[in-house]
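Asker: sequence first, predicted model second:
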Amino acid sequence: MASERVPEVTAAGAASAGKAPRTERGRRTLRAILDAAAAEFGEKGFHEGSVSGITRRAGVALGSFYTYFDSKDAVFRALVRDMSDQVRDRVAPVLKAASDQLAAERAGLLEFLEFVRGHKELYRIIDEAEFVDPESFRAHYATTADRITQRLVAAAARGEVRDDVSDVHAWAIMGMNVFLGLRFGVWGDDRPAREIADTIADLLARGLAPGR
């Protein structure tokens, strides 16, 4: 499993408007609040979770929360963006290091499965966003699909994948990965992540048609 690292915070995009931290200490506090919010909402859900529960988990005063966020809704919206960014940042290096696009898709799925197994709250938070903040929910998937589309089109130009790839292929790959993460990351880790990644890499390379 890849080693864990403390995720960075994109200050301008995390805190409420006009409340971005200006010091390293402030950024650490913001990171602690976001991590505590992930634990609070992941365990209790948005409606049962509370600002006071977040501050208790983070070990900060209530006033510190309102230094960076206007409300529970605001921290939830920030958390959805933050978790989406964490997935992106975790997967990006292995995509870049891969020898070709099929290897990149395999490596990306493997890294995603490992991430999900350590952050199972991701699914509850993103799923709740559909009802709590539909704009964030849609942005999470749309931006992910856009990134996949861009890398598939670039790979097609290099001759690594079929030349008619489009956003349809990107959404299909993303949907597959999302449900693989749910089954083999959240619901259980009874199969090695590498075995799953190998199976999907073979599927992408050869499809479902019988061999000739």
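Answerer: That came in fine, so what should we check first? Numbers count the residues shown, from 1 in each chain.

Asker: can we go C-alpha only for contacts and neighbour counts from here?
Answerer: Noted.

Asker: buried residues, the strand or helix carrying Asp85. List them.
Answerer: Asp85 is part of helix 72-97, with elements assigned from DSSP states H and E. Going by neighbour count (16 or more other Cα atoms under 10 Å), the buried part of helix 72-97 is 72, 74-87, 90-91, 94-95.

Asker: likewise stretch 118-134?
Answerer: Across stretch 118-134, burial judged by 16+ other Cα under 10 Å covers His119, Lys120, Glu121, Leu122, Tyr123, Arg124, Ile125, Ile126, Glu128, Ala129, Val132, Asp133.

Asker: would you confirm that the last one contacts Arg77?
Answerer: Yes: Asp133 sits in contact with Arg77 when judged by Cα atoms under 8 Å, with a separation of 6.9 Å.

Asker: ranges for the helices of the protein?
Answerer: Secondary structure of the chain (DSSP state H): helices located at 11-14, 24-48, 51-58, 62-68, 72-97, 101-118, 121-132, 134-157, 167-181, 193-206.

Asker: could you say which of the ones you listed is packed most deeply?
Answerer: Highest mean neighbour count of the helices of the chain: helix 101-118, a mean of 22 (counted as mean count of other Cα atoms under 10 Å).

Asker: okay, pairing it with this:
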Amino acid sequence: MTDLSVSPVRDAAAPIVPATARGEATRRKLMEAAEKDFGEKGFHAASVSSITHRAGVGQGTFYLYFRSKEEIFAMLVREIGHELRRRMAIAVTASTTLEEAAHGGISAFLGFAQQHPGLFRIVQESQFVDEPTYREYYHLLEQGYRAGLMEAQQRGYIGGGDAEVRAWAIIGITHFLGLRYCLWQGQLPETEVLDDVTRFIARALNSPQGETLPSF
């Protein structure tokens, strides 16, 4: 009997797309289970059977939605990245100052990292499991930052400079804040930490070229 919860037509290169709401709900359960399994055990220790057991479905059901463990892992990295970028974009939409935008974006990232404790392990392991997907995760994140920085430059909110380089620098700051607080400490940083980082980024973006630094 044909399972009508997934599309009967499959392109070997395209993701398998559920054709019904029921199918999408099952796929979502598998993705959520995979995130927990990969996040807790790592890619190599996790398995299709452990993912389906956690999701409460049979192993045969898994292959209606994903062709392999590698495919669901890569799809998970992409979906995590998409949701992270969506939340950060929403967080800065209503910002009227550079400080508000920086604070909103960093807060959104850290909040997401707190809600998804497997984020760092999953993304970092993807470098060795599927490097193109790993690079895509960071390049798409960088593109979002760069677009915002270029717009801020055009409007005169920040000084001129290489938006791409600045974007990567901000990604580095937020990434290690997430490691330090959300992953290692298991909680969001205090308000004072966010305020300090916000001021640091705002000052760096507005610092005039050639400004003399104080002696240490």
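Answerer: That came in fine, so what should we check first? Quick caveat, the model's predicted, so the values are computed rather than measured.

Asker: give the aligned range of the helix holding Asp85 of the first structure in the second structure.
Answerer: Using TM-score structural alignment, helix 72-97 of the first structure lines up with residues 69-94 of the second structure.

Asker: run the chain-centre distance for the matching stretch.
Answerer: In terms of Cα atoms, centre = their mean, to the nearest Å, the centre of stretch 69-94 of the second structure is set 5 Å apart from its chain centre.

Asker: hang on, the earlier thing: which secondary structure elements does the helix holding Asp85 of the first structure contact?
Answerer: Packing partners of helix 72-97 of the first structure (3 or more Cα pairs under 8 Å, 6 or more residues apart in numbering; DSSP states H and E): helix 11-14, helix 24-48, helix 101-118, helix 121-132, helix 134-157.

Asker: now the longest one on the second structure. Mean distance?
Answerer: Read it as helix 24-48 of the first structure. Following superposition, helix 24-48 of the first structure is found to deviate from the second structure by 0.8 Å on average (mean Cα distance after the TM-score superposition for the first structure).

Asker: what stretch of the second structure does that helix fall on?
Answerer: The alignment of helix 24-48 of the first structure onto the second structure (TM-score structural alignment) spans residues 21-45.

Asker: pull the residues that contact that stretch.
Answerer: The contact list for stretch 21-45 of the second structure, computed with Cα atoms under 8 Å, 6 or more residues apart in numbering, reads 5-6, 18, 46, 50-52, 54-55, 62, 65, 72-73, 76, 117-119, 121-122, 125.

Asker: now which residue in the first structure aligns to Trp184 of the second structure?
Answerer: In the first structure, Trp184 of the second structure lines up with Trp187, judged by TM-score structural alignment.

Asker: run a quick neighbour tally on that match.
Answerer: Neighbour count for Trp187 of the first structure, taken as other Cα atoms under 10 Å: 12.

Asker: before we move on, what about Cys182 of the second structure?
Answerer: Neighbour number of Cys182 of the second structure under other Cα under 10 Å is 22.

Asker: now do it against Glu164 of the second structure, distance only.
Answerer: Per Cα to Cα, to the nearest Å, Cys182 of the second structure is found 26 Å from Glu164 of the second structure.

Asker: swap in Ala45 of the second structure?
Answerer: Taking Cα to Cα, one finds Ala45 of the second structure at 37 Å from Glu164 of the second structure.

Asker: what of Arg54 of the second structure?
Answerer: 41 Å.

Asker: now Ser207 of the second structure
Answerer: Taking Cα to Cα as the measure, Ser207 of the second structure falls 17 Å from Glu164 of the second structure.

Asker: Leu119 of the second structure too?
Answerer: Taken as Cα to Cα, the span from Leu119 of the second structure to Glu164 of the second structure is 24 Å.

Asker: next one: Arg85 of the second structure
Answerer: Per Cα to Cα, Arg85 of the second structure is found 17 Å from Glu164 of the second structure.

Asker: same thing with Ala34 of the second structure?
Answerer: From Ala34 of the second structure to Glu164 of the second structure the distance is 33 Å (Cα to Cα).
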